[in-house]
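Asker: coordinates only, sequence not included:
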């Protein structure tokens, strides 16, 4: 109920007026049942604009930092994520990664839409980067379709490091569902996981028209931090 109220009566109308977000391909999202929305990740606002333009509620596995921010901004972000059913996850790796996988599987088992960013983190420069294979494991274990999504120009609304958003029009392009049922039972095969992940990211690239680099975004961010 909170999700419905926020989307349709509080935050949604304001965002529609200010940013005039457009969507193409909304019909490609299944009307019912569990499915993964696999999106590029250009900005924090991706997790706001994507659910806004999708008729069904979307649950994201959000990094735990979003739930622990301080001050008014931190409180607002925490309120938004909790009110819209977003789930905090620990991205430190190891057991935390396994716990995140199980959390995502639980969402899909309940027949809900799960939003995932295969790159694992925001792009530092609006390019598309190599996907993490966790999404492939989840797809094969849950046996659900994957809907590729491209967020358009959200990095211009809220560039990394900016405190306040800029008023720009943004878009969402939703592709046709991908079926990986032919790989059922092969979630333990590393080569299969990489192939599935690469196909998902390639589909996103076709929609977004981004330049692709076959390296992890986190690696690029580390290099940038060292150079700075």
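Answerer: Yep, that arrived. Since we're looking at a predicted model, the values are computed, not measured.
Asker: CA only for contacts and neighbour counts going forward, please
Answerer: Will do.
Asker: Name the nearest residue to residue 7, sequence neighbours excluded.
Answerer: residue 52 (6.5 Å; Cα to Cα, 6 or more residues apart in numbering).
Asker: And the strands in this protein, which stretches?
Answerer: Secondary structure of the chain (DSSP state E): strands at 22-24, 35-39, 58-63, 87-89, 113-116, 128-129, 146-152, 171-174, 212-213.
Asker: possible to save those as CSV with distance to residue 190 and mean neighbour count?
Answerer: Conversion of these to CSV gives the following (distance: least, Cα to Cα, whole Å; neighbours: other Cα atoms under 10 Å):
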stretch, distance to residue 190, mean neighbour count
strand 22-24, 34, 15
strand 35-39, 20, 26
strand 58-63, 23, 21
strand 87-89, 24, 19
strand 113-116, 20, 24
strand 128-129, 19, 28
strand 146-152, 19, 27
strand 171-174, 28, 23
strand 212-213, 21, 12
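Asker: now the ones you listed in CSV, with distance to residue 221?
Answerer: CSV is the format used below for the strands of the chain (distance: least, Cα to Cα, whole Å):
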stretch, distance to residue 221
strand 22-24, 30
strand 35-39, 19
strand 58-63, 17
strand 87-89, 20
strand 113-116, 20
strand 128-129, 11
strand 146-152, 20
strand 171-174, 25
strand 212-213, 13
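Asker: Out of those strands, flag the one nearest residue 198.
Answerer: strand 128-129 (10.3 Å; Cα to Cα).
Asker: Could you find the closest non-adjacent residue to residue 87?
Answerer: Residue 87 sits nearest to residue 61 (Cα to Cα, 6+ apart), 5.0 Å away.
Asker: which residues in the protein form helices?
Answerer: Here the chain has its helices, by DSSP state H, at 2-5, 11-19, 46-52, 71-83, 95-109, 134-142, 154-157, 190-208, 217-227.
Asker: Next one for the comparison:
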């Protein structure tokens, strides 16, 4: 109940006013059955606008920090992320991360729609970064189709690092579903997990028009590569999924 109140009454109208969202390719999202929405990640607002765009309720794999806050604010955030269907991932513990993927697999087995950010964290520089292979492993293990989603303009409405929200223009662009049935039985093979993930990242690059850099976003955030570093990058024009 709370999810729908947030979507249609408490938050949705305000989000629509701020971002004037344009939705493209929504017909690529199945109305029922298991599927994975794999999105680029520019701002906290991504999850809000993606949920606003899709008619179905989305279960997100969220970082564990959202659930571990203290005090009144921490308790509120933990409640908010829980009632909106988020699944925590402890990225410092491989076993816990695997448990989260197992939970996602169970949800897909129940016919749910899962939202994943393959980069693992928000982009620190506006570029699209190397995807983590948990996405590939989940897709191959479950046989669920993957729908790439490009979020555009959310970092203008909700600038990273700022508590202020601004007026802007958000586009949520859904690509065509990708079927990885050809890899059935090969789940957990590192080469296959990487190939599946990279295929999705390539589609995201085309949908978003972002420059792609083959470095993890977390590495850039940690100072391993600066935003202006040279490296292997690719950029292609955005495409419309409408």
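Answerer: Everything's here; your move. Model, not experiment: these values are computed from the prediction.
Asker: Would you mind measuring from residue 171 of structure 2 to residue 225 of structure 2?
Answerer: 29 Å (Cα to Cα, to the nearest Å).
Asker: got it, and residue 176 of structure 2?
Answerer: To residue 225 of structure 2, residue 176 of structure 2 is 32 Å away according to Cα to Cα.
Asker: cool, residue 148 of structure 2 as well?
Answerer: Counting by Cα to Cα - residue 148 of structure 2 and residue 225 of structure 2 are separated by 26 Å.
Asker: Repeat that for residue 37 of structure 2.
Answerer: As judged by Cα to Cα, residue 37 of structure 2 and residue 225 of structure 2 stand 28 Å apart.
Asker: for residue 103 of structure 2, same thing?
Answerer: 33 Å.
Asker: now residue 172 of structure 2
Answerer: Where residue 225 of structure 2 is concerned, residue 172 of structure 2 sits at a distance of 29 Å (Cα to Cα).
Asker: ok, now residue 72 of structure 2?
Answerer: Distance, residue 72 of structure 2 to residue 225 of structure 2, using Cα to Cα: 37 Å.
Asker: Which one's more surrounded, the two?
Answerer: Comparing residue 72 of structure 2 with residue 225 by other Cα atoms under 10 Å, the one with more neighbours is residue 225, at 16 against 9.
Asker: In this structure the more buried one contacts residue 218, no?
Answerer: No: Residue 225 of structure 2 is beyond contact range of residue 218, at 9.7 Å (criterion: Cα atoms under 8 Å).
Asker: ok, residue 64 of structure 1 - contacts?
Answerer: 88-90 (Cα atoms under 8 Å, 6 or more residues apart in numbering).
Asker: In space, what's closest to it - neighbours in sequence excluded?
Answerer: residue 88 (4.6 Å).
Asker: Tell me if I'm right that the one you found and residue 61 touch.
Answerer: Yes: if you go by Cα under 8 Å, residue 88 of structure 1 and residue 61 touch, sitting 6.0 Å apart.
Asker: Next one: the most centrally placed residue in structure 2 from residue 72 of structure 2, what distance?
Answerer: Compute the mean C-alpha point of structure 2, and by Cα atoms, centre = their mean the closest residue is residue 117, 2.9 Å away. Distance, residue 117 of structure 2 to residue 72 of structure 2, using Cα to Cα: 28 Å.
Asker: same check, this time on residue 16 of structure 2
Answerer: 28 Å.
Asker: quick one: contacts for residue 130 of structure 2?
Answerer: With Cα under 8 Å, 6+ apart, residue 130 of structure 2 has these contacts: 118-119, 198, 201, 212-217.
Asker: meant to ask about residue 41 of structure 1, not that
Answerer: When contacts are counted by Cα under 8 Å, 6+ apart, residue 41 of structure 1 touches 117, 119, 121-123, 151.
Asker: could you redo these as CSV and give each row distance to residue 97 of structure 1?
Answerer: Formatted as CSV, the contacts of residue 41 of structure 1 follow (distance: Cα to Cα, whole Å):
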residue, distance to residue 97 of structure 1
117, 14
119, 14
121, 14
122, 18
123, 20
151, 25
